[in-house]
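Engineer: Show me the folded form of this:
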Amino acid sequence: METRSENSKPWSISKRFFTLLSIYFAFLMVDFTSSDELFPHFVYVFPFPDLIRLTEPYGESTPMGLAWTFVGYSSGYNLFTGGAEVLAGILLFYKRTTLFGSLVAMTVMANVVAMNFAYDIPVKIFSLNLLIMAAWIAWYDKDRLINFFFLNNVADPSVITYPYHTKWKKIVQLSLKSIAILFALYSTLYSDLNMAKEYGDAAPKAPLYGIYDVKTFNLKGELLAPLTTDSTRWKRMIIGYPGYARITKMTDSNVWMKLKVDTNAKTLKFTSTKDSTNQYILAYKKLGKDQLIVKGLVGKDAISIQFKQFDHTQLNLVKTGFHWINEYPNNR
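Structural biologist: The predicted structure follows:
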């Protein structure tokens, strides 16, 4: 229980530094949920693996890409990890819960640091610094922690002191703290909601969004056979990101093109990402739900391509949902 004599003790430099560090770290933990390269994003969850990721072999992905796919698959996991970071930040704002908040932060950041180092993800040093800061804050109560966890002794309650003792000063301090916490939460939620609308699963899909496999490819009136050595014939076109398309040739080489879809004129304008002067406009026509025909001139050569849209919702990663009980391990 606090006494007047305890509250009357002047704050030492170390005590002031500890308090400032705790508050600074609390802001970082809340803001970290909208700036980390892996975990975080309390509202804006990492988007579900895109069409490019769903169709490329495991071996073609980088370690970070593999981790990004793992995290992005589950919105629940995103909310859990991001929510834990926000919880740690809120707990660190209050003296009575600072120790608990630092322990939660250590747990969360240990996982983040392990992922960043194990999967070659950026911000390794920054996340490691946050882990060290959380450990340092917890170390302030090292004697109580050692007694509780290792020596089976009674952990004495910590002495909580406050810099202000008059009523109006306490009210001002509490008001400023509340405003700071609300601002931190608001800025994080606002940023994440905007990111979700622009980059998340709720973001607008590109016109003609989908995976299109080439069925027939006519160049200058000649039907090209699907030979794996042909570097001219297209094999697949993926329209995933708004404004872009990825074209895969029969040799499995990929070419990124800027794409402008005019749904009124029914045209596709392709522009090379490397040479803006290399562009061509093709007319398109949809037949049924999964047929697409594209015709026009590429330079001086007439081209006609018939596509069949691949139903990516039938991929195991997309269609396999949650099961309370699994009769057999679905490990494929």
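Engineer: going forward, measure contacts and count neighbours with C-alpha atoms only.
Structural biologist: Noted.
Engineer: ok, and for the helix or strand harbouring residue 82, which residues are buried?
Structural biologist: Residue 82 belongs to helix 75-92 when assigned by DSSP states H and E. By 16 or more other C-alpha atoms under 10 Å, the buried positions in helix 75-92 come out as 75, 77-79, 81-92.
Engineer: and this one, so I can compare the two:
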Amino acid sequence: MNKLSFLITAIKTYIGLYVLIYIFPFPLHHFPYGSMYITQPIDKVKGSLNLFVGKYILGFEHLEYVPMNGSGDTTLDYISILSYALLAILILIPILILVRNRFKLNLFYKFILVYMRYFVGLTLISYGVIKFLLGQFPGPSYLALESSYGDFSPMGLAWRFFGYSDLYKAFMGISEILAGVLLLFRTTQLLGALIAIAVTTNIFIVNLSFDVPVKLFSGHLLFFSILIALPYLRALIDFFLLHKASMVSTIKYPLYNKKRKFAYWGAKVYFVGIVPLGMLIGHIQSQEFRTYPNEWEGVYEITEYQLAENEASGRFSKWEKIIIQGKSIICVNTNRDREFYSIDNIWNEGELNFLSQHDQEQPFTLKINELESGAYSMAFELGERYATFLTRRKLKEDYLLMNRGFHWVNELPFNR
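Structural biologist: From the prediction side, this is the model:
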């Protein structure tokens, strides 16, 4: 093995080790009880490694391992990149000393390419499916419609921008599912990788542009997609830049006996069929926790206060509007401060029970009554405190953003 060949093999082996450390224990959490008994303990071990590197190598004193909280860009997540890179070097050195067979090292890297294909593919399928359901990019809520543009975080602005258009969400979802499905098959992996590069580049740039705390993970998805396409770089240059005839070779697995064939097709059916189907069912089942039928949803703007003398200057007198959406009641005062309550039950004839805390024993009561004039009477009972308001109800179709609609023909731009 000459020096250049040895260097290329060493780099590929190092990348393969880093990818393996980063992705593992995927896909074990897809097996029954795999998350509880395998994935979570391994994640804790990886977290302990990251804590060690952070505290004793980088000098961070106040670090602690916190399970996934929605952010993938915590201090410990950045430290994990260094700790995985260092661990890959420590494993690489004895491998290069002990394993002199270049074929085995190249075979390991080919296995890692397959591993990445399934990881990126199943991740993108999961991302794509949730675009068609309530979750990642919800449509404009009443609270969002009543919020000031300047009060949104960059991430909140991006989420509401994408969530507004069902068509655009469907476009993103189809693109992600298409890339993911194509990556799961050898014959379509190059096309899947090219689409995945486009899709993950968009995701990564959005995360950078709007400070979405999934920058590291989306960056890795883009990196893995590039690695999957990289073996075909020569053919791509010949075809797209040099306009030469080029051929993409098909990867063949050495399935010499029935056991290998059975294991291969069993794994294929499981990860190409059962796992995506399980993810789809899981996402659909999660919808019952995201939706809550509530006929009283809307924004109720207070037009008249009917308060007892002792409440004339109290907190009720400062309420400006009451927002009801799903399981939430949000009371907004003149300073735009908000009080959040959770609906416990909705009874007939407009009676709602709601709580300020989950462990509250006696729920509060709100009675809503539609008057002949079209106004709404709202009677609150919060313990021993009472207040009644006359309100004007706004529904989503009363907002320009929601009622403007789509127009093929626009004689003038309508940019407000």
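Engineer: what's the TM between chain one and chain two?
Structural biologist: Superposed pair, TM-score by TM-score structural alignment, normalised by the length of structure 1: 0.81. Supporting alignment: 312 aligned residues with a C-alpha RMSD of 3.3 Å.
Engineer: sorry, back to before: how much does the helix holding residue 82 of structure 1 stray from structure 2?
Structural biologist: Here the mean offset of helix 75-92 of structure 1 against structure 2 after fitting is 1.4 Å, by mean C-alpha distance after the TM-score superposition for structure 1.
Engineer: What span of structure 2 is the helix or strand following that helix aligned with?
Structural biologist: Sequence-wise, the next helix or strand downstream of helix 75-92 of structure 1 (DSSP H and E) is helix 98-118. Under TM-score structural alignment, the counterpart of helix 98-118 of structure 1 in structure 2 spans residues 189-209.
Engineer: average distance between the matching stretch and structure 1?
Structural biologist: Looks like 0.7 Å for stretch 189-209 of structure 2 (mean C-alpha distance after the TM-score superposition for structure 1).
Engineer: which residues touch residue 143 of structure 2?
Structural biologist: 323, 325 (C-alpha atoms under 8 Å, 6 or more residues apart in numbering).
Engineer: Give me the three-state assignment for residue 172 of structure 1.
Structural biologist: helix (DSSP: H, G, I helix; E, B strand; the rest coil).
Engineer: and the helix or strand containing residue 104 of structure 2, what does it pack onto?
Structural biologist: Element membership for residue 104 of structure 2, per DSSP H and E: helix 102-130. With contacts taken as 3 or more C-alpha pairs under 8 Å, 6 or more residues apart in numbering; DSSP states H and E, helix 102-130 of structure 2 sits against helix 3-23, helix 166-183, helix 215-229, helix 275-285.
Engineer: Translate residue 74 of structure 1 into the numbering of structure 2.
Structural biologist: Match for residue 74 of structure 1 (TM-score structural alignment): residue 165.
Engineer: For that match, which non-adjacent residue is closest in space?
Structural biologist: Leaving out its chain neighbours, the residue that sits closest to residue 165 of structure 2 by C-alpha to C-alpha, 6 or more residues apart in numbering is residue 139, at 7.7 Å.
Engineer: aligned partner of that neighbour in structure 1?
Structural biologist: Aligned partner of residue 139 of structure 2 by TM-score structural alignment: residue 48.
Engineer: and what of residue 220 of structure 2?
Structural biologist: Using TM-score structural alignment, residue 220 of structure 2 pairs with residue 129 in structure 1.
Engineer: From residue 75 of structure 1, how far out is the match of residue 139 of structure 2?
Structural biologist: Relative to residue 75 of structure 1, residue 48 of structure 1 is positioned 8 Å away (C-alpha to C-alpha, to the nearest Å).
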